[in-house]
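1. Below is the sequence, then the predicted model.
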Amino acid sequence: MLGLCLMAGVLLAALLFPVVGGLGLASNRAADTVDQTSGELTKAEPPLVTTVLDKDGAPIAYLYDQYRIPVPSSGISDTMKAAIIAIEDKRFFEHKGVDWQGIARAAAKAGVEGETSQGASTLTQQYVKNYLAFVVGEGSQEAYEKATEATLGRKISEARIATQLEQKLSKDDILTAYLNIVPFGNGTFGIGAAAKAYFDTTPDKLTVPQAAMLAGLVNEPSRLNPGAAVEPAIKRRNTVIDKMRDNGAFGSDAKVAGEKADEYKAADIGVVADLKLLPNGCVGAGDGPVYGFFCRYLVDYLDTAGIPTDKLIRGGYTIHTTMDPVATRAAKEAAEGQVPKNQPGIANAMAVVEPGDDKHRVRALAANRDFGNNADAGQSAYSIPAEVTKFGAGSIYKVFTAAAALEKNITGIDKQIDVPATYTSKVYKDSGKGYTVRNAGKYPEKMTLTDALAQSPNTAFIILEEKAGLNNVVDMAHRLGLRESMQGVNKDGNPLKPDGSNGPSQGDVYKRDNSGSFTLGAGPTSILELSNVAATIMSGGKWCPPTPVEKVTDRNGNPVQLKEAPCDQAVAPEVANALATGMSADVKPSGTAHGAANGWNRPMIGKTGTTEDHWSVAFIGATPQFAGAVMTFTDGVAPQVICNGSPPRLCGTNDSGGVFGGQVAAPTWFNAMRTIHGDAEIKPLPPVDPRYR
């Protein structure tokens, strides 16, 4: 008791005199800090939930650090306010931030069995403590310990801030702020989230038993968890009801108040069977889940666009995304239709981007895998369709060679080019000798560039690569859309470190080593970037970053400006349009995608790809409305050959039955795109300038 009395005296002195030099308890500098903190508390913005919406405005994911639903004073019932005041600070409307009477009472009862120091800390002080722990300290263990440490210095600081706060805010403002800050257990913060989670209601509709139970949780939310500890929770609730009765919440007539209290205490606990907790994060986003890969890409994209993840999960943003749920589900079903999710060691992923002159909107990111942490259940925790895979897209890279050759007027799409069965390059080397390539099948000695893109002879494109220049071809891949794949990763597909210690980039390695094999597409590739290449071609050569964001608003509904890369004219429209028509024959009878097209009747561009070792296959295609890419690759511990079948399977190192891009990747694309296009208008490809014929 002597100690508590001494503390009360020191607290009073500290409140009256900013400098208590002899005791070393405060200083002018500390007082300034207190003034600043109390000012912050008057305009506190607690962590809120960020909501992610699809293109139609439907929620697809929630991202948060603290599940909180802010409510104004008018949205909180008087019953709830009465309950928290009764149990935590019955003289709330009488004191000025520090309850000296409560401190004296705590001193008088100190040491009495069963009594605590209740009354020594007001709701205003508790608000200060919780604000410092969960808003300033972001809920970290260190911040919580610092905000609740049992030291005289902390109590003095807390008391000073509380008294200053009471001069700046009304009692109702403080009470509302407190009820919006404090934790209520099970990951809920604030009365809005607590009312929803435990009773599936709103704070303005809380009954007396409900309000009393929630008020009781503030004391020890873990120990009193009504979902796991029903009896302790009911006991604590009934204690709160008794305090409400004693505090006059049920009227001045003692008999009537007692009867009401008994009635309230007889009620069941009333908590919903399954707590209404908000799903958090990208795992499980979308029923299925379906939207996790898009969500993961969105978070990564925003991190580089000016909203880092730690800010995203606390800021209460509304993210209006470009995600099309119809396209995403179609891509998911098509990917699983070719490779079941439980098929070991084989991933099948698709990205869909909408072409445009001002924006390339990402409409779908999907895979046969679900987004999650359980590999045994066929889940993947990284964004397969968006990140750079460690596998190549095969002959799709011949598109970049064709584009470079067209740009330099080396050939036209109808011009005959050489197609020898075998070709040894004098420009590129292999172990100090000439680089020799062979065609996988029989081809005419000459064919048009259009037919070569459809049938994919290796020798023709090695010759074109020599004429166009390897550096120009590599740069063309970057310009058309493989920006991260060429300059953001090394030759092994690992992201480059800021200091460049694990470099150089993949594109620079090809240039440095003068590797003619670039046009055969063996290096790490991003499926999303491949899709964006097709979008660039169908946008008249206009490259734009593949964006998952339509707009972002903050907690107050104000627009948030993102730092997105501007669009640029990657190639002249005439080159892009010629390339589009040059890629239009892949679905014809002689094309490698003809079997997969199976009656497709829309003008489109397309190109299949198969790596030499059959570890991965791919398809890229687009119409004027939608562009997309699919890659099928071995994603097990050790790469293996993928063999064709229903479903495809891993077949070790025997590539005699290795799968081709026209067999798995292309069917995935066409099956998805039929649904995605639906009954949309059939549009023609752009006209070709005669100079590029």
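-> Ah, there it is. Numbers count the residues shown, from 1 in each chain.
2. from here on, contacts and neighbour counts on C-alpha atoms
-> OK.
3. What separation do you get for the nearest residue to Ser74 once chain neighbours are set aside and Ile69?
-> Take Ser74 and drop its neighbours on the chain: the residue closest to it by Cα to Cα, 6 or more residues apart in numbering is Asp204, 7.7 Å away. For Asp204, the distance to Ile69 equals 13 Å [Cα to Cα, to the nearest Å].
4. how many neighbours does Gly636 have?
-> Gly636 has 12 neighbouring residues, counting by other Cα atoms under 10 Å.
5. hang on, it packs against Gly345?
-> Yes - counting by Cα atoms under 8 Å, Gly636 touches Gly345, with 4.3 Å between them.
6. hey, what's in contact with both of the two?
-> Shared contacts of Gly636 and Gly345 (Cα atoms under 8 Å, 6 or more residues apart in numbering): none.
7. Okay, strands next: where are they in the stretch 151-300 of the chain?
-> 183-185, 188-189 (DSSP state E, counting those that start in this stretch).
8. do the stretch 401-550 of the chain as well
-> With DSSP E, counting those that start in this stretch as the criterion, the stretch 401-550 of the chain has strands spanning 416-418, 422-430, 433-438, 446-448, 542-543, 546-547, 549-553.
9. Mean neighbour count, the ones you listed: which tops it?
-> strand 542-543 (a mean of 28; mean count of other Cα atoms under 10 Å).
10. hold the first one in mind and look at this next one:
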Amino acid sequence: MPPGRRAIPARRPSRFPRNQKRLGAPMTQELSGRKTARRSRRRSRVLIALGIVIALLATAVVVVVVSLPDDLTIGRLSQKSNIYATAGDGTPTLLASFYDQNRVEVSSDAISQYVKDAATSGEDPGFYDHGGINIMGTLTGAATTLFTGEVRGGSSITQQYVKNVLVQECEALSDDDERMSCYDTATETSPDRKLKEMSLAVGLEKKYSKDDILRQYLNITGFGGSVYGIEAAANYYYNTTAAALTLPQAASLVAIVNNPVKFQLDVPENPENGAANGYAANKDRRDYILDEMLRLKKISAADHEAAIAAPIEPTITEPSTGCQTAGGSAFFCDLVLQTLRNDPAFGADADTRLANFRLGGYNVYTTLDLDLQTAALDTLAENVPTTYDDWDVGGVVTSVGVGSGRVLAMAQNKDYSQDPAVQATGANYTGINYNTDLGQGGSNGFQTGSTYKVFTLAEWLNQGNSLGDTASSWERSDWGEFEDSCNGPQDYGTDFAPSNDSSSDDDSYYSALESTIDSINTGYIGMAKELDLCNIRKTAEAFGVHRADGAALEQGASAVLGTNEIAPLTMAAAYAGIANNGVTCSPIVIDRITGPGGAELPAPQSTCAQSVSSEVAAAMTYAMQRVMTRGSGTPSYYDTEPEVPMIGKTGTTDENKDTWMAGASTKVATIAGVVNVSGAGEDQRETYFESGQAAKARHRMWPDMMSVANAKFGGDEFTEPPRDLVR
């Protein structure tokens, strides 16, 4: 450079070629690369920070978890309970199941290995290696949620099991508010809850083997809706057992556990499952589990390939749930449920009984004999319609074992439903059990007509009278005063004028035997006038007789003719007591109960008491046998095959609104009747069903029932009464 001249700095070369705009493509690519690099550096810094946080959290969690209590008491799992009847060959037959949670707890050897491997591979690959906590998985999920807002899991199988156990403890609470508060605490998203869960998981791992924890996890976890546990899931989704599940079925069911709503198999139209394939979401999750099983060498490549190719084809099998699934035996089933809920033998108090009922896991073996029950259902269907114009018609049949109180059959002419919406669809539906008391099934009972007269006969004999002794029996309008040691003398004046059936003679005096054979009203009022009305009531009560509505038995003179509303089951038990030499046994519907694990539990027991002396009972059966062979019961007696010694009594209420046939062998007592449910209806002598006159339907049903009972159980001779009671 020449002296004295200033150096001219060289022009900085442009970053852009000449004539190229700054917003051109090469500029954009370079900037984009730099931005990507910056994002990559930021992500690295986040990941480094995330790692630091995880490490710090891991250290803190270990310290905190170790200091927390780790003892978890594992209670009973809520399970399905079953109600059984007895088939003709003596084997139990399922009537219905009921549950809050459809679950059947099974042992480890009853669960397919495919299920166990699918669960560990998909939910917790390190299950057999960690001490209860997948610490890095849990904290990675927590930190990811913290930094990115994306909710991530990471709980081990043991942790998931702990959470389910805590939820089950809530489910066992009988108080609704307490149960919901407990549930909110057990499922809240909070560090405290998570730390407690982790501590309890560590404690569990100290007490139980890995295989046992896995078994309990598979029994407790939810599989969508009310389906809980792998056995119920296999039953419901694939109509098979947990032991028989195939590889693709096992993986598909385990997939549901991850998100029961998203991956469920019983709602294929779920929008979350994809429109093209109703099970697309489940298949994606299933195939992921299959991939993990292959990676962890739980299955072979060939098995993996075949399972991936297998379509998802559930066979939804609805479980029997509720008494409505018991068909014609639903009303008996309902009585069983009422017994379980109300009987002290099932729990010390109402709360305990309700808690037991909610937890389930019971097998209840009832007294119902399906041979007799089938006969009851068939004869009702043939002889009494479910509905009839202008008449709320009811038909009932109940049979009770003599000497045991076991209810062998119980049926009525209606379809069972406790759903008001269903009941509104037709008069053929009802939730009321006509055979039982108000507190057992909602019925107020029915007037019994002359079937009630046998209790006056019993008191007549109690007082030393014989069957041959007579009473003033002519029809009159003023019966005067009756003795009543409870309420004082009762004077009926001209307000009480019972009459006899047109078929009876109009004699002035009838013997007790004649009045019984021909069911003569005035003969029985004449007997009552010589007795104490209060004592007649007490004698009826000695046979277990009571009003269905819970009120005290009426004991006026008209009550002698059967004006009290009484449940058919009550009358069947009373007639069984007469046939049992005067020893009445309260009706029972349960033979035995087993609890979770098969342990025998106390079942409600029949209580038996001597209602009248055996001599009095023998005289009663002497008269009631002749009702069957010579009197108003002959249509039922001579249509029963095979014939065995039988006792009986007919009953008809005012205007022929209700008609009854009650009787027994020495083995089985049966009540059959046609009634007006609402109290107003047709004169049965003027009404004809397809099977014949309505008033005679009782004489078609009763022999149908007793023919089956006699063929199955036989019948012995009744005890001969002392001569002085028959003279």
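-> Here it is on my side, so go on. Since we're looking at a predicted model, the values are computed, not measured.
11. Who are the contact partners of the spatially most central residue of structure 1?
-> Closest residue to the average C-alpha location of structure 1: Val299 at 3.1 Å, with Cα atoms, centre = their mean. By Cα under 8 Å, 6+ apart, Val299 of structure 1 lies in contact with Thr309.
12. so how far is Thr389 of structure 1 from it?
-> Taking Cα to Cα, one finds Val299 of structure 1 at 19 Å from Thr389 of structure 1.
13. quick revisit: tell me the spacing between the aligned partner of the residue nearest to the centre of structure 1 in structure 2 and Gln113 of structure 2.
-> Here Val299 of structure 1 is matched to Leu337 in structure 2, going by TM-score structural alignment. In this structure, Leu337 of structure 2 and Gln113 of structure 2 are 38 Å apart, going by Cα to Cα.
14. Just list what the lengthiest helix in structure 2 packs against, helices and strands only.
-> Using DSSP state H to define each element, structure 2 has its longest helix at helix 25-67. Contacts defined by 3 or more Cα pairs under 8 Å, 6 or more residues apart in numbering; DSSP states H and E place helix 25-67 of structure 2 against helix 135-148, helix 191-207.
15. Tell me roughly how far the first one lies from structure 1 on average.
-> It refers to helix 135-148 of structure 2. Mean deviation of helix 135-148 of structure 2 relative to structure 1 after superposition (mean Cα distance after the TM-score superposition for structure 1): 3.9 Å.
16. got the angle between the next helix or strand after that helix and helix 135-148?
-> Once the chain leaves helix 135-148 of structure 2, the next helix or strand it forms, by DSSP states H and E, is helix 157-171. Interaxial angle, helix 157-171 of structure 2 versus helix 135-148 (axes from the mean of the first three to the mean of the last three Cα atoms, to 10 degrees): 80 degrees.
17. What's the match for Pro340 of structure 1 in structure 2?
-> Aligned partner of Pro340 of structure 1 by TM-score structural alignment: Pro385.
18. My reading is that its match lies in a strand. Confirm?
-> No - counting by DSSP: H, G, I helix; E, B strand; the rest coil, Pro385 of structure 2 falls outside a strand, being coil.
19. circling back to that earlier point, from Asp591 of structure 2, how far off is the match of Val299 of structure 1?
-> According to Cα to Cα, Leu337 of structure 2 stands 14 Å off from Asp591 of structure 2.
20. for Lys116 of structure 2, same thing?
-> Going from Lys116 of structure 2 to Asp591 of structure 2 by Cα to Cα gives 38 Å.
21. Next: Pro602 of structure 2.
-> With distances taken as Cα to Cα, Pro602 of structure 2 is found 10 Å from Asp591 of structure 2.
22. For Ala440 of structure 1, list the residues it contacts.
-> 457-458.
23. so how far does stretch 33-48 of structure 1 reach from one end to the other?
-> 26 Å.
24. which residues touch Gln125 of structure 1?
-> Residues in contact with Gln125 of structure 1 (Cα under 8 Å, 6+ apart) are 97-98, 158-159, 161-162.
25. ok, of these, which come out buried?
-> 97-98, 158-159, 161-162 (16 or more other Cα atoms under 10 Å).
26. got JSON lines for the residues you listed, with distance to Pro648 of structure 1 too?
-> Converted to JSON lines, those look like this (distance: Cα to Cα, whole Å):
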{"residue": "Gly97", "distance to Pro648 of structure 1": "71"}
{"residue": "Val98", "distance to Pro648 of structure 1": "72"}
{"residue": "Glu158", "distance to Pro648 of structure 1": "66"}
{"residue": "Ala159", "distance to Pro648 of structure 1": "70"}
{"residue": "Ile161", "distance to Pro648 of structure 1": "67"}
{"residue": "Ala162", "distance to Pro648 of structure 1": "68"}
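27. now the closest residue to Ser477 of structure 2 other than its chain neighbours: how far from Pro191 of structure 2?
-> Ranked by Cα to Cα, 6+ apart and with sequence neighbours excluded, the top spatial neighbour of Ser477 of structure 2 is Ala497, at 4.5 Å. Using Cα to Cα, we find Ala497 of structure 2 at a distance of 83 Å from Pro191 of structure 2.
28. Then Val104 of structure 2?
-> For Val104 of structure 2 relative to Pro191 of structure 2 (Cα to Cα), the value is 33 Å.
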